[in-house]
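Enquirer: Okay, predicted coordinates and the sequence, questions at the end:
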Amino acid sequence: MEKRRRGKFVLIFGVVLLLAFALWFYLMSGQHKTKPPPPAEPVAAVAVKLQDVPVYIDALGTVTPTRSVTVVSQVDGILSSVEFKEGQHVSKGQVIARIDDRSLKAQLAVAKGTLAHDQAVLSNNQRDLTRFRELIKVGSTSQQTLDTQASLVQQQQGTVAADQGNVQNLEVQLSYCTILSPIDGVVGLRLVDPGNYVTNGSTTGIAVITQMTPATVVFAVPEDDLGSINQALARGTVTVLAYDRNKHNLLATGNLLALDNQVDISTGTIKVKAQFDDSGNALFPNQFVNARLKADTLSQAPVVPTTAIQHGSKGDFLFVVNGDKASLRNIKTGPAQGDVTAILDNGVKSGEQVITEGGDKLDDGSTVKVVAQ
C-alpha cells in the first residue's frame, strides 16, 4: 500500500515538473520573437518660409479730441434762442445761440449820446482855446485865462476818451449776445434750454463742442519699450494702428505724435500720443481702443504656422520632419503676424517641414507619415 502511494506521488511530481518545463520553454522561446514596429503617425506638415515680420508694441488707449470747448455766456441775460441741433457739425464763427440784448442796446444808445455831447463840448472848448491864443498876442486876454482854457480842453479830452471806452465796452458786451462757435466740431447735447437766465459765472455752459478731426489716441507703454520707440523715431515716421476693443477690426491708421516728458513711477509706464488724420467717424472721443505701435520690422525672418508651436515646461517647441521621424526642436518665438509666428535664434531653417497637425501624439524620434501639406 505504501509503495502504491509513493509511486503515485512520483508520477504526479513528474507531471508537474514536465508542465513547468513546458511553460518555461514557451516563455523563453517567446522572448526571442521580434516585436513589430509601431505604426507611423499620420501628420500634416508645412514648410518654413521667410518673410518680413513687423514688431508691434500693444497697449490699451483712449481717444482724446484735439480740442473740446464748453460754450458759456460772457454776459448775463435771458437765453433767447439756440441756433443748433444736438449732434450737429458746426463751423468756426457759426451762430449757435443768442442772448436777449435789448438792455445792452439801450445802454449803448445812452453811452453814444453822452459821447456825442462831450465831443461837442470839447469842440467848443478847442475853438475858445484857439481864440484865446490869438487874443493873447494883442494883449486882449490874460495868460491865466489862456492856461485855464487849455486845462479845460485837456479835461474834456479825458472825458471824451472815457466815453469812447464806455461805448466800445458796451459794443463788445453786445457782441457777446450773439454766441459763435470758436472751433469746427460737433455740438453735444444742449445743456440749457431757451428762456433760462444765464450768467458769465456759470461753469455748466450751453453746450460742449468737440473737434473730431484729427483724432488723437493716448496710451501708456512700459518704460522698457522706451528705447525701441526712440530708435523707431530716429528712423522716421512711426506707424500706429487703432483696433476695436476685440482687436478684430482696424479702425484707423495714424502716426506717433509725441512722447510724454517723464515716466510715471507708480506704474513704470510712459504716455504716448498718436494722431489719426483720416479717421472719419471711426474714432470717438473717450472711446477705448487697442493701439499697436510699429517699433521695428524683422527682415526675412523664418515663420511657421502658429498651430505648429507647442508649449512645455522647458519652453516652446515644435516637431520637424526628418525623413520618416519627428525631431523635437526647442525654439524661441518672436512676434506673430496673422496665422504665422516668427522663430528667433535660428530655431528652424527655411524649407524645413514643421508638423502642424498630429504633433500632440508625438515624442522625439516618433515615426511619422506626412499625409497633408
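Expert: Thanks, I have it. Quantities reported herein were computed from a predicted structural model and do not represent experimental measurements. Numbers count the residues shown, from 1 in each chain.

Enquirer: drop to CA atoms for contacts and neighbour counts, all remaining ones
Expert: Will do.

Enquirer: Surely Leu152 is within a helix?
Expert: Yes. Counting by DSSP: H, G, I helix; E, B strand; the rest coil, Leu152 is found in a helix.

Enquirer: Surely Thr159 is within a helix?
Expert: Yes. Applying three-state DSSP, one finds Thr159 inside a helix.

Enquirer: Which residue ranges of the stretch 101-250 of the chain form helices?
Expert: Listed in chain order, the helices of the stretch 101-250 of the chain (DSSP state H, counting those that start in this stretch) span 102-138, 143-175, 226-235.

Enquirer: take the one below as the second:
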Amino acid sequence: MGNLNDTAPVIDQLRIDRTQQSPRPRSHRTWWIAGIALVAAGGAAAGFTWMKQEAQPTKLTAAAPAPAAAPAAAGRLPDAALEASGYVVANRQATVAAKIIGRLETVQFEEGQHVKAGQVLATLDDTNAVAALKQAQAQLELARLSLKGKEAQWEISKRLLERQKELLASGWVSRNAVDNIAASAEAQFNEAMVARGQLAVSAASVNAAQRVVDDTVVRAPFDGVVTVKAAQPGEIISPSSGGGGFTRTGICTLVDMGSLEVNVDVSENFINRITEGQSATITLNAYRDWQIPAEVIAVVPTADRNKATVGVRLALKEKDPRVLPQMGVNVRFLSMPATGGIAGAATGGIRLAVRGQGAGGRAVGTATAR
C-alpha cells in the first residue's frame, strides 16, 4: 500500500490537462479578402467613368482649314469613295437550242471550246423532215405538170376561138357557135390560173419543208465559249418546255467573253456617290493582288426593295482570259475630283472632327463641311 501512494504524484504528472488550450494562430484570410474587395472597387469606378464619357452626345468641333491636297504620286490610286462586292457577268450569252422538237443525233462541241458564228454545234434526227421535203418536192413537180397541161388546153381553145371568129366574119358559122367556143376558152384560162396558184403553194411547201430540214442543224449564233453542255446524243430536244428527265430545252450555254462586265449591288443610302463614267478598281477574289481598272457603265434605274440596293454595271478596261463569268469581285469606286465651291479639303473647306458611338463601339473620324 505504501508503494501505491508513492507513485500517485507520478501518475498525476502524466495526465493531460484539457482545461488549458493553446491559442490559435491568426489566419491571413482576412487580408486576402480585403485586397480583392479593393481591386473590385477600383475596377467598378474606372468602368463607371468610361461609360459616363461614352454616354456623352456626339460633338462636332471645328478644326483648322485643311491644307491644299498635294498632287498624287505617280502610280498612286485616288481615294476610294465606296466599296462594294459583286460578280462578273456576261452581257451577251445565250442558251442555244433547236427551233424544232427532235431527237439529238450528234453533239460537235465540248465545254470550254471556242466556237465561231455559224459553226455547227449539234444535229437532230432529220429522217421525218427529209421525208416531208421529198413529199413536198413531188407535189411541186405534180403542180408544175398540171399547170403545163392547163396552159396547153387554154392555148388550143384560144386558137380555136380566133378561127371561129374569122369564120363568123365570112358567114360560115353562127354567133352561137362562136360564143360556145369563147366560153370554153375562158374556162380553160381560169383552170390554168388555178394550176399556177397551186404551183406557188407547192413551191412554198417545199421551202417550208427545206427550212425544217435546215432546223435540224443547230449552229452557233455568235463567237463565244461553250460554258455548259446540257444535252447528250439520244435525248429529246424541245424548244418549248421540258417533258421529263429525258427532254431538254437547251443544248449548251454560249458566252461571249468579250462582253464581260461587273454587276454590283450598292446600298441606296450611298447610290448618290456613284455617277456614270466614274472610275473604279476591281479586285478578283481569286487574284487579290491584281487590280483591274474599270468604269461605271450605268446605274440601273430601279431599286430592290427587299435588299434596299441599286444595281450598278461596270466595264472592264482590260481584257484578260483569267476573268471568268460568275467570279466574285470587290469594287472600289474612286472619288470624283472637286469641281468648285467650298466643298472639299482641296478648296479650303472646313473639316469637322466627328466623335461618337456607333453600333460597333467608339468611332472617330472626320467629315468635310459642304
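Expert: It's in. Not measured: the values here are computed from a predicted model.

Enquirer: how about the helices of the stretch 101-250 of structure 1 in CSV, adding distance to Gly30 of structure 1 and mean neighbour count?
Expert: Converted to CSV, the helices of the stretch 101-250 of structure 1 look like this (distance: least, Cα to Cα, whole Å; neighbours: other Cα atoms under 10 Å):
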stretch, distance to Gly30 of structure 1, mean neighbour count
helix 102-138, 118, 16
helix 143-175, 112, 16
helix 226-235, 67, 14
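
Enquirer: Need the ones you listed in TSV (columns: distance to Phe319 of structure 1).
Expert: Compiled in TSV, the helices of the stretch 101-250 of structure 1 are given as follows (distance: least, Cα to Cα, whole Å):
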stretch	distance to Phe319 of structure 1
helix 102-138	86
helix 143-175	78
helix 226-235	33
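
Enquirer: so which of those comes closest to Pro302 of structure 1?
Expert: Nearest to Pro302 of structure 1 among these is helix 226-235; the distance by Cα to Cα comes to 21.8 Å.

Enquirer: what about the lengthiest strand in structure 2, how far off from structure 1?
Expert: Assignment by DSSP state E gives strand 287-304 as the longest strand of structure 2. In the superposition against structure 1, strand 287-304 of structure 2 averages 2.8 Å from its aligned positions (mean Cα distance after the TM-score superposition for structure 1).

Enquirer: what's the answer for stretch 135-154 of structure 2, then?
Expert: Mean for stretch 135-154 of structure 2 is 1.6 Å (mean Cα distance after the TM-score superposition for structure 1).

Enquirer: counting residues per strand, which one in structure 1 is longest?
Expert: Among the elements of structure 1 assigned as strand by DSSP E, the one spanning the most residues is strand 288-305.

Enquirer: which helices and strands sit right next to it?
Expert: strand 41-47, strand 49-64, helix 226-235, strand 239-243, strand 340-344 (3 or more Cα pairs under 8 Å, 6 or more residues apart in numbering; DSSP states H and E).

Enquirer: among those, which is nearest Ile179 of structure 1?
Expert: Across these, Ile179 of structure 1 has its closest neighbour in strand 49-64 (25.4 Å, Cα to Cα).

Enquirer: Would you check the span in structure 1 matched by the strand or helix carrying Ala44 of structure 2?
Expert: Ala44 of structure 2 is part of helix 29-54 when elements are defined by DSSP states H and E. Aligned by TM-score structural alignment, helix 29-54 of structure 2 corresponds to no residues of structure 1.

Enquirer: One more: stretch 210-220 of structure 2?
Expert: Counting by TM-score structural alignment, stretch 210-220 of structure 2 falls onto residues 171-181 of structure 1.

Enquirer: can you check stretch 109-116 of structure 2 too?
Expert: With TM-score structural alignment applied, stretch 109-116 of structure 2 matches the range 84-91 in structure 1.
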